[in-house]
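Asker: mind looking at a prediction? Sequence and model below.
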Amino acid sequence: MFEGEWPEATPAGRYGLVVDPFEPITLVKVVIRSFGYLHGVPRDVAIVPTQLVIDVRELFRDPHMRPEFRELTGRDDVIRANVLDQPGAIEFIRAQAAAIATLVPGMSARQPNPLVVNVAVGCAGGRHRSVVIAEALAVLLHQQGIGSDVRHLDIRRPVVQR
C-alpha cells in the first residue's frame, strides 16, 4: 500500500524536518506535525488551532525499545516496516485519514479562501511512530486528492534517554 510513495525531506530549524509537500488539489491544505511528548508539546501544536491531535504513545510498540533502532527515525525503511506491521496500524492510519478527510469539506464551506486543517501526531520522542504515521497519513490523503504538508518538529533532536 505504501511502497515507493514516500516523499523527500529537508532540514528545518534546529531539530525539525519538512517533508516535501504533495501537490494540493483541494482548496484546503492539511498540515500534519509530528512531535514527541517528552520534549513538551511544541508551540506549533499548543498555539496554532489544531483540529485533530493523535497520541500514539500507548497504541503501538515503541521502536526506541530496541537498541538497534534508537538512532534511526521513521524516515528509515526498517522503522516504517516496524510501525506499519504492528497489529491494527494500517487500519488505525486509514481511520485517521478518513477522519481528517471529513474535516476538509466543512473547512472549505466555511470560508472562500484556502484554509488549513492542522493535525498533530505525537509519540514519546517524536522520532519513530509519529513520523511514520504522519507521513502515511499524507500518502493516504494525497490518494484522495487532498494536499498536505508534513513537518517533523522533533525528528532531529537527540535521542531521549529513558
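Answerer: Done, it's in.

Asker: from here on, contacts and neighbour counts on C-alpha atoms
Answerer: Fine.

Asker: top helix in the chain by residue count?
Answerer: Across the chain, the helix with the greatest residue count (assigned by DSSP state H) is helix 89-110.

Asker: contacts for the helix or strand just after that one?
Answerer: Of the helices and strands lying after helix 89-110 in sequence (DSSP states H and E), the nearest is strand 115-123. Identification of contacts with strand 115-123 by C-alpha atoms under 8 Å, 6 or more residues apart in numbering yields 27-37, 45, 48-57, 103-104, 107-108, 129-131, 133-134.

Asker: another one to put next to it:
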Amino acid sequence: MASILITSHGTGHNDDLVFPDGVMVDTTALHNPPDDPAVRATLSQLTGQHPDVAAYVLGTPGAHNLIATALTEVKRRAERGEPVIWVIVHCYGGRHRSVAIAERLATELRQLDHNVCVAHRHIDRPLLPSRNPA
C-alpha cells in the first residue's frame, strides 16, 4: 500500500514546492472567494477546511473532474507499486482552493484505504492581494 503525501500551497508566496515526479494539481481555474464580491466578506477569512468554502470551491464547474483526474493518476501510481506518492495541490494564495481540493482528495483516497497525510503549507498566511479583483 502506498503512502500518499498531499501538500497544498500558494504560488504567490514565491516558495514553490518542487517535486519533479509528484502529481501536480493546479486549482487556479476554480472559483476563489477573495475574487468574488458576492462571498468575499463571508468566506475570505475562512480557509478551504471550512465547509462553506469547500462547497463554494467544489461548486466550480470542472472541480470534480480535476479531482477525478488526480485520483486516477494516484491510483495508477499505487498500482504500479510506488511506495510514496506526492500530490502537490496549488492555487495563488494557498488558503482556499488548494486546501479544499487537497482535503477532498485525502477523503477520497482514505475511502480507498490508502495511508494519506495532508499538509497545508500556506493556510495560516495572510491573504495575498487579489490577482483578479472583481
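Answerer: Cool, got the structure. Only a predicted model underlies this, so the values are computations on that prediction, with no experimental measurement involved.

Asker: drop the TM-score for these two in here.
Answerer: Remark: TM-score between the superposed chains equals 0.85 [TM-score structural alignment, normalised by the length of the second structure]; 126 aligned residues with a C-alpha RMSD of 1.5 Å.

Asker: on that earlier part again, need the residues that contact the longest helix of the first structure.
Answerer: 27-28, 52, 60, 83-84, 114-115, 117, 133, 136-137, 140-141, 146.

Asker: which strand or helix spans the spatially most central residue of the second structure?
Answerer: Computing the C-alpha centroid of the second structure and ranking residues by C-alpha atoms, centre = their mean puts residue 98 first, at 2.7 Å. Per DSSP H and E: residue 98 of the second structure is located in helix 97-111.

Asker: in the first structure, which residues correspond to that helix?
Answerer: Aligning helix 97-111 of the second structure against the first structure (TM-score structural alignment) gives residues 129-143.

Asker: buried ones in the matching stretch?
Answerer: Using 16 or more other C-alpha atoms under 10 Å as the test for burial, stretch 129-143 of the first structure gives 129-142.

Asker: what is the burial count for the nearest residue to residue 2 of the second structure once chain neighbours are set aside?
Answerer: Nearest residue to residue 2 of the second structure, sequence neighbours excluded (C-alpha to C-alpha, 6 or more residues apart in numbering): residue 83, at 4.5 Å. Residue 83 of the second structure is flanked by 12 other residues according to other C-alpha atoms under 10 Å.

Asker: what's the distance between residue 83 of the second structure and residue 12 of the second structure?
Answerer: 31 Å (C-alpha to C-alpha, to the nearest Å).

Asker: can you check residue 129 of the second structure too?
Answerer: Taking C-alpha to C-alpha, one finds residue 129 of the second structure at 9 Å from residue 12 of the second structure.

Asker: tell me how many other residues crowd the aligned partner of residue 40 of the first structure in the second structure.
Answerer: Per TM-score structural alignment, the equivalent position to residue 40 of the first structure in the second structure is residue 14. By the measure other C-alpha under 10 Å, the count of residues near residue 14 of the second structure is 8.

Asker: same deal with residue 106 of the first structure?
Answerer: 11.

Asker: counterpart of it over in the second structure?
Answerer: Looks like residue 106 of the first structure aligns to residue 80 there (TM-score structural alignment).

Asker: about what we covered before: any chance of a markdown table for the buried residues of stretch 129-143 of the first structure, columns distance to residue 68 of the first structure?
Answerer: Compiled in a markdown table, these are given as follows (distance: C-alpha to C-alpha, whole Å):
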| residue | distance to residue 68 of the first structure |
| --- | --- |
| 129 | 15 |
| 130 | 18 |
| 131 | 18 |
| 132 | 17 |
| 133 | 20 |
| 134 | 23 |
| 135 | 22 |
| 136 | 23 |
| 137 | 26 |
| 138 | 27 |
| 139 | 27 |
| 140 | 29 |
| 141 | 31 |
| 142 | 32 |
